[in-house]
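Student: Mind looking at a prediction? Sequence and model below.
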Amino acid sequence: MLKLHQFPISHYCEKARWALEIKELQYRKVNLLPGPHIKKAKKIAKRSSLPILEHDGVFIQESSDIITYLDNNFSRRSLTPEQPKEQELAAAWESFADREIGPAVRLLCYSTLLDHPGIMIPLFTKNGPWYGRWALKPAFPKIAESMRDMFKITPQSAIEAENKVSTALDNLNATLGDREFLVGDTFTRADLSVASLLSPLIMHRTYGVEWPDSMPEPLASQMTSFHDRLGWVEHIYDNFR
């Protein structure tokens, strides 16, 4: 049995979930609590970051490496293009998403949501240990402070993240034009990576968490300002997730 050690809320974990599910692989989610996850992650892998895929005693860390491992070991529905030039282009898009889009979306969302434990605690603890909400509530202020330090969340960095997301969306839409896919004529890891790392901005029903009916400010207004440029992400989720 494949196991995915993850945070339900993480868009990098969503990227790995999507890869597993589009390949129709049976797997078990192991939902960890932020903070206590560090000890568990370092016990089975090199770093504390999630997701971590477990398969037959092998542990694969980082979403991009997980997709590569799945394509190399499970032939159904390959996400990596066959042609070398398309492989190179898909890798470039995935690297851009991992390096530029993912961190900016995360910082932008957490810059607002870490001030709202009533939203974050249910998202952090979904389908996790039975004691999750009870344990996380008193620990949340310290966890939020640690996350702000780890991700360098400040009012200025939030502005920079918003601008980075806006620029990425402009570039994405200019590149796509009237095409459906980023690489070639089929859905690849490029589309999966870009769409999944932008997905918290559309709160799609297939993401796997129960999103709040609305986001608090200023995140709500920021998401509204991106709305007209997120149509492709909605389309990819509606048709391939």
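Tutor: Perfect, thanks for sending it. Residues are numbered from 1 along each chain as shown.
Student: switch to C-alpha atoms for all contacts and neighbour counts from now on
Tutor: OK.
Student: excluding its backbone neighbours, what's nearest residue 40?
Tutor: Leaving aside its sequence neighbours, residue 40 sits nearest to residue 48 (C-alpha to C-alpha, 6 or more residues apart in numbering; 8.0 Å).
Student: swap in residue 218?
Tutor: In this structure, residue 218 finds its nearest non-sequential neighbour in residue 112, 6.7 Å apart by C-alpha to C-alpha, 6+ apart.
Student: who touches whichever strand or helix holds the one you found?
Tutor: Per DSSP states H and E: residue 112 is located in helix 102-113. Defining contact as C-alpha atoms under 8 Å, 6 or more residues apart in numbering, one finds that helix 102-113 is touched by 11-12, 119-120, 148, 151, 153-155, 157-158, 161-162, 164-165, 197-198, 200-201, 216-219.
Student: Presented hereafter is structure B, for comparison with structure A:
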Amino acid sequence: MLELYQFEMSHYAEKVRLILDYKGLPYRKVEVTPGIGQIELFQMSGQRKVPVLKDGSEIIADSTAIAEYLDRKYPENPIIPSDPKQKGLCLLIEQWADESLGLNARKGLIGSLSQNQSFRTAVLPTSTPDILKNLVGAIPGDFLGILGVGVGMGPDTVKEATDALKRSLTALSFMLTEQPYLVGDSPTLADFAVAGLSMYVKFPTGAYLDIPESLKGKGVAGIADVSIFDPFFNWRDKLYADFRQTSTSSYTPPSGSAPTSINID
């Protein structure tokens, strides 16, 4: 069986999970323990980032490389068009999603965490003691904003990212007004990249992700909670309903020095 080494909260891993589900490929999620688990991941793949796919003796790192490998090795339900024009557009959108949408979504989420106490505590693992959750929630947002400046995530950076996200989702909504998918009449890598990498902008509802219930439907303030972007999220919800498999496992945070395996039926 395929093994996906991942963080459940990784939107790049979610991109790969969408592709695996669309292709109908059974796989096992292996939750990597941050820190020690990433050392083991480096020993296996030569790098520390997730996602990493293990297919027998094949080890593939990077979500784009994984997508291309899956389309070559398992050609049923292709995700990269054969038509040259559609293929070029698909790959261009996927690259944009990786390098713009995904990065801005992460910055926007960080900004929302500093602004919203309940959202901030919801991101913590479910096993976190209540006293620690209360301490994290009690940290003043202004203080977190100051810390953000120190790591290049100050208010100006967050605002720029949020504004870019708004423009991107508006453009995507226009593109999807009269067509079911971003490229052609069937879903492609472009759709799964955009859907997966928008996870931080607004976490999907439903039993797709092993995350706390309090996170589902929440996301970047000023985007996830306003109706103007509903056309995009309605499209994404339909993509999930049509192709994403629900998880039968409950959320279990990683523990110990080795990755924790979570079975997906």
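Tutor: Received, thanks. Here the structure is a predicted model, which is why all the values come from computation and not from measurement.
Student: where does the TM-score land?
Tutor: Laid over one another, the chains give 0.81 as their TM-score (TM-score structural alignment, normalised by the length of the first structure), with 227 aligned residues with a C-alpha RMSD of 3.2 Å.
Student: quick one on the thing from earlier: and whichever helix or strand comes after the helix holding residue 112 of the first structure, what other elements does it pack with?
Tutor: Next in sequence after helix 102-113 of the first structure, counting helices and strands by DSSP H and E, comes helix 117-125. Here helix 117-125 of the first structure touches helix 132-150, going by 3 or more C-alpha pairs under 8 Å, 6 or more residues apart in numbering; DSSP states H and E.
Student: tilt between the helix it packs on and helix 117-125?
Tutor: 100 degrees (axes from the mean of the first three to the mean of the last three C-alpha atoms, to 10 degrees).
Student: Average separation of the helix or strand following helix 132-150 of the first structure from the aligned part of the second structure, please.
Tutor: Next helix or strand after helix 132-150 of the first structure toward the C-terminus (DSSP H and E): helix 155-176. Taken against the second structure, helix 155-176 of the first structure registers an average deviation of 1.2 Å after superposition, with mean C-alpha distance after the TM-score superposition for the first structure.
Student: residues in the second structure matched by helix 155-176 of the first structure, start to end?
Tutor: Aligned by TM-score structural alignment, helix 155-176 of the first structure corresponds to residues 155-176 of the second structure.
Student: Tell me the buried residues in the matching stretch?
Tutor: Neighbour counts using 16 or more other C-alpha atoms under 10 Å place 155, 157-159, 161-162, 164-165, 169, 172-173 of stretch 155-176 of the second structure among the buried residues.
Student: okay if I get these as CSV plus distance to residue 211 of the second structure?
Tutor: Listed next are those as CSV, based on distance: C-alpha to C-alpha, whole Å:
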residue, distance to residue 211 of the second structure
155, 27
157, 27
158, 24
159, 26
161, 24
162, 23
164, 26
165, 23
169, 24
172, 26
173, 27
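Student: Out of these, which is nearest to residue 24 of the second structure?
Tutor: residue 172 (26.6 Å; C-alpha to C-alpha).
Student: Report the contact partners of the closest residue to the closest one other than its chain neighbours.
Tutor: Closest residue to residue 172 of the second structure apart from its sequence neighbours, by C-alpha to C-alpha, 6+ apart: residue 232 at 6.8 Å. Residues near residue 232 of the second structure by C-alpha under 8 Å, 6+ apart: 169-170, 172-173, 176.
Student: Can you convert these into JSON lines and add a column each for distance to residue 7 of the second structure?
Tutor: Converted to JSON lines, the contacts of residue 232 of the second structure look like this (distance: C-alpha to C-alpha, whole Å):
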{"residue": "169", "distance to residue 7 of the second structure": "25"}
{"residue": "170", "distance to residue 7 of the second structure": "29"}
{"residue": "172", "distance to residue 7 of the second structure": "27"}
{"residue": "173", "distance to residue 7 of the second structure": "29"}
{"residue": "176", "distance to residue 7 of the second structure": "30"}
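Student: other SSEs contacting the helix or strand hosting residue 21 of the second structure?
Tutor: Using DSSP H and E, residue 21 of the second structure sits in helix 11-22. On a contact count with 3+ C-alpha pairs under 8 Å, 6+ apart, helix 11-22 of the second structure meets helix 63-73, helix 189-197, helix 230-243.
Student: 10 Å instead?
Tutor: strand 2-6, strand 27-31, strand 52-55, helix 63-73, helix 102-115, helix 189-197, helix 230-243 (3 or more C-alpha pairs under 10 Å, 6 or more residues apart in numbering; DSSP states H and E).
Student: Next, the mean deviation of it compared to the first structure.
Tutor: For helix 11-22 of the second structure, the mean deviation from the first structure after alignment is 1.0 Å (mean C-alpha distance after the TM-score superposition for the first structure).
Student: ok and that helix relative to helix 102-115, angle-wise?
Tutor: 120 degrees.
Student: and stretch 2-11 of the second structure, which stretch of the first structure?
Tutor: Going by TM-score structural alignment, stretch 2-11 of the second structure sits over residues 2-11 in the first structure.
Student: Need the distance between the two termini of the matching stretch.
Tutor: End-to-end distance for stretch 2-11 of the first structure, by C-alpha to C-alpha, to the nearest Å: 19 Å.
Student: and what of stretch 129-144 of the second structure?
Tutor: End to end - C-alpha to C-alpha - stretch 129-144 of the second structure spans 21 Å.
Student: which of the residues in it are buried?
Tutor: Buried residues in stretch 129-144 of the second structure, counted by 16+ other C-alpha under 10 Å: 133, 137, 141, 144.
Student: Including distance to residue 186 of the second structure, could those residues go into TSV?
Tutor: Shown next, in TSV, are those (distance: C-alpha to C-alpha, whole Å):
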residue	distance to residue 186 of the second structure
133	44
137	44
141	44
144	43
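Student: residues contacting the residue nearest the centre of the second structure?
Tutor: The residue lying closest to the centre of the second structure (C-alpha atoms, centre = their mean) is residue 11, at 1.5 Å. Residue 11 of the second structure makes contacts with 17, 50-51, 63, 98, 102, 105-106, 193, 195-200, 203, as judged by C-alpha atoms under 10 Å, 6 or more residues apart in numbering.
Student: Recalculate using a threshold of 7 Å.
Tutor: By C-alpha atoms under 7 Å, 6 or more residues apart in numbering, residue 11 of the second structure lies in contact with 196-197, 199.
Student: what's the burial count for the residue nearest to it when sequence neighbours are not counted?
Tutor: Leaving out its chain neighbours, the residue that sits closest to residue 11 of the second structure by C-alpha to C-alpha, 6+ apart is residue 197, at 5.1 Å. Number of residues near residue 197 of the second structure (other C-alpha atoms under 10 Å) recorded here: 27.
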